[in-house]
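Engineer: sequence plus the predicted model coming up.
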Amino acid sequence: MQKVIIFTDGACKGNPGRGGIGYYLISDAGKTLKGSKSYLRTTSSRMELMAAIEALRLLKFPCKVELYTDSRYLADSVNKGWLNTWLASPFFLNRKNEDLWRRLANEMQKHQVSIHWVKGHSEQAQHRLVDRLASRACNSPKPLIDPGYFFKI
């Protein structure tokens, strides 16, 4: 199974406001891929989740993934088992960002994913890169509309 290291970050100007995501993937074969997307009327929490979802969606076959994020919201929800508890609960339908949590869980099922928290604005070069990508995406001239905005942000 191929190993992939992923760095992700989300940013938002206003809450809700214009948002952006950044991701950087590194395969064990040395291939890299970086990218970003921008969104209108979204939140910082949604952008952190979208960054992880979009990065995982890029993987074409099952991989062993080490995903690095500065989002405690994301890291703790997965690492402390909260996400599994939410998914098993009949009350999950009312959970904030339910649409994205379900998408993330679906993407994670395809791979062996370990999520690691890193301090925001750290000196780690890869994390600085995704931070810049996400921040720049917030100002993109052609942002996407976050579909979650129309439901319950």
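Structural biologist: Done, it's in.
Engineer: from here on, contacts and neighbour counts on C-alpha atoms
Structural biologist: Will do.
Engineer: can you give me the helices in this protein?
Structural biologist: With DSSP state H applied, the chain shows helices at 44-57, 72-79, 82-88, 98-109, 125-137, listed in chain order.
Engineer: pretty sure Arg46 is one of the things Tyr73 touches, is it not?
Structural biologist: No - using Cα atoms under 8 Å, Tyr73 is not in contact with Arg46, being 10.1 Å away.
Engineer: looking at these two, which one has more neighbours?
Structural biologist: Arg46 (26 against 13; other Cα atoms under 10 Å).
Engineer: skipping adjacent residues, who's closest to that one in space?
Structural biologist: Asn97 (6.9 Å; Cα to Cα, 6 or more residues apart in numbering).
Engineer: separation between the one you found and Ser122?
Structural biologist: For Asn97, the distance to Ser122 equals 27 Å [Cα to Cα, to the nearest Å].
Engineer: and those two? Which one has more around it.
Structural biologist: Remark: of Asn97 and Ser122, Asn97 carries more neighbours, 19 against 12, as counted by other Cα under 10 Å.
Engineer: the structure to be compared is supplied as follows:
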Amino acid sequence: MTDHITPAPAARTYIVFTDGSCRGNPGPGGWAFVLTDPDGMTSERSGHDPDTTNIKMEMDAVIHALQAVPEGAAVHIFTDSQYTINGATNWAPNTWMKNGWKGAKNKPVKNQDRWQQIMALMETRQVTFEHVKGHSGNPGNERADTLAQAASYGESAAQ
């Protein structure tokens, strides 16, 4: 059961599970996604950053996943990051962008470069998000987590 309500994915939708991992915060990190295309073919991708934060890796997973989906396509993203969901669906479009990328106390939004990438990619795709509880046995989330953790060590577990 999810705790974030979104419309049901369309029939011809790319389904994506994303996750980020960081050993220390900041520290070495990894991002990953598991993507199933509308024809049922699944692919996996992950990447490493030697000095990062968990939030940046969560966001990078979404960025790379959206880049892997063709423009104009419908994509439904499952993530265990409420921060990423709220930022992409509420804070960025409803506040930060309207305020010149300023947040609370008129300070620049953290990770603005990544938020701008996410928002630009969302403009050319039909994106919905759904929260999935991390480490709860969801196979897609568990696989993305395994890939992201391996990537945090600079290793690839992608098949």
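Structural biologist: Thanks, I have the structure now. Please read all numbers here as calculations on a predicted model, not as lab measurements.
Engineer: after superposition, what's the TM-score here?
Structural biologist: Superposed pair, TM-score by TM-score structural alignment, normalised by the length of structure 1: 0.86. Supporting alignment: 141 aligned residues with a Cα RMSD of 1.7 Å.
Engineer: let's check: the centremost residue of structure 2 is which one?
Structural biologist: What sits nearest the mean C-alpha location of structure 2, by Cα atoms, centre = their mean, is Val62, with 2.7 Å.
Engineer: what sits against that residue?
Structural biologist: Counting by Cα atoms under 8 Å, 6 or more residues apart in numbering, Val62 of structure 2 touches Thr18, Phe33, Ile77, Ile118.
Engineer: that one -> structure 1?
Structural biologist: In structure 1, the residue paired with Val62 of structure 2 is Ala52, using TM-score structural alignment.
Engineer: thinking again about what came up before, and the furthest pair within the contacts of Val62 of structure 2?
Structural biologist: Put simply, by Cα to Cα the two of the contacts of Val62 of structure 2 set farthest apart are Phe33 and Ile118, 14.9 Å from each other.
Engineer: tell me the spacing between the residue lying closest to Met119 of structure 2 once chain neighbours are set aside and Met122 of structure 2.
Structural biologist: The shortest distance from Met119 of structure 2 to any non-neighbouring residue, by Cα to Cα, 6+ apart, is to Ala88 (6.8 Å). With distances taken as Cα to Cα, Ala88 of structure 2 is found 9 Å from Met122 of structure 2.
Engineer: nearest to Lys37 of structure 1, of the helices of structure 1?
Structural biologist: Lys37 of structure 1 sits nearest to helix 125-137 of all the helices of structure 1, at 5.8 Å, using Cα to Cα.
Engineer: and the counterpart of Asn141 of structure 2 in structure 1, what does it touch?
Structural biologist: Asn141 of structure 2 maps onto His127 in structure 1, with residues paired by TM-score structural alignment. Listed by Cα under 8 Å, 6+ apart, the contact partners of His127 of structure 1 are Phe7, Thr8, Asp9, His121.
Engineer: if any of the residues you listed are buried, give me the ChimeraX selection for them.
Structural biologist: If you want just the buried ones from these in ChimeraX, going by 16 or more other Cα atoms under 10 Å, the selection is:
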select :7,8,9
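Engineer: among the contacts of His127 of structure 1, which ones are in strands?
Structural biologist: Those of the contacts of His127 of structure 1 mapping onto strands are Phe7, Thr8, Asp9, per DSSP state E.
Engineer: next up, the contacts around the equivalent of the last one over in structure 2.
Structural biologist: Matched to structure 2 by TM-score structural alignment, Asp9 of structure 1 sits across from Asp19. When the contact criterion is Cα under 8 Å, 6+ apart, the partners of Asp19 of structure 2 are 31-33, 57-58, 61, 79-81, 141, 144-145, 148.
Engineer: ok, now which ones touch Pro108 of structure 2?
Structural biologist: Trp101, Lys102.
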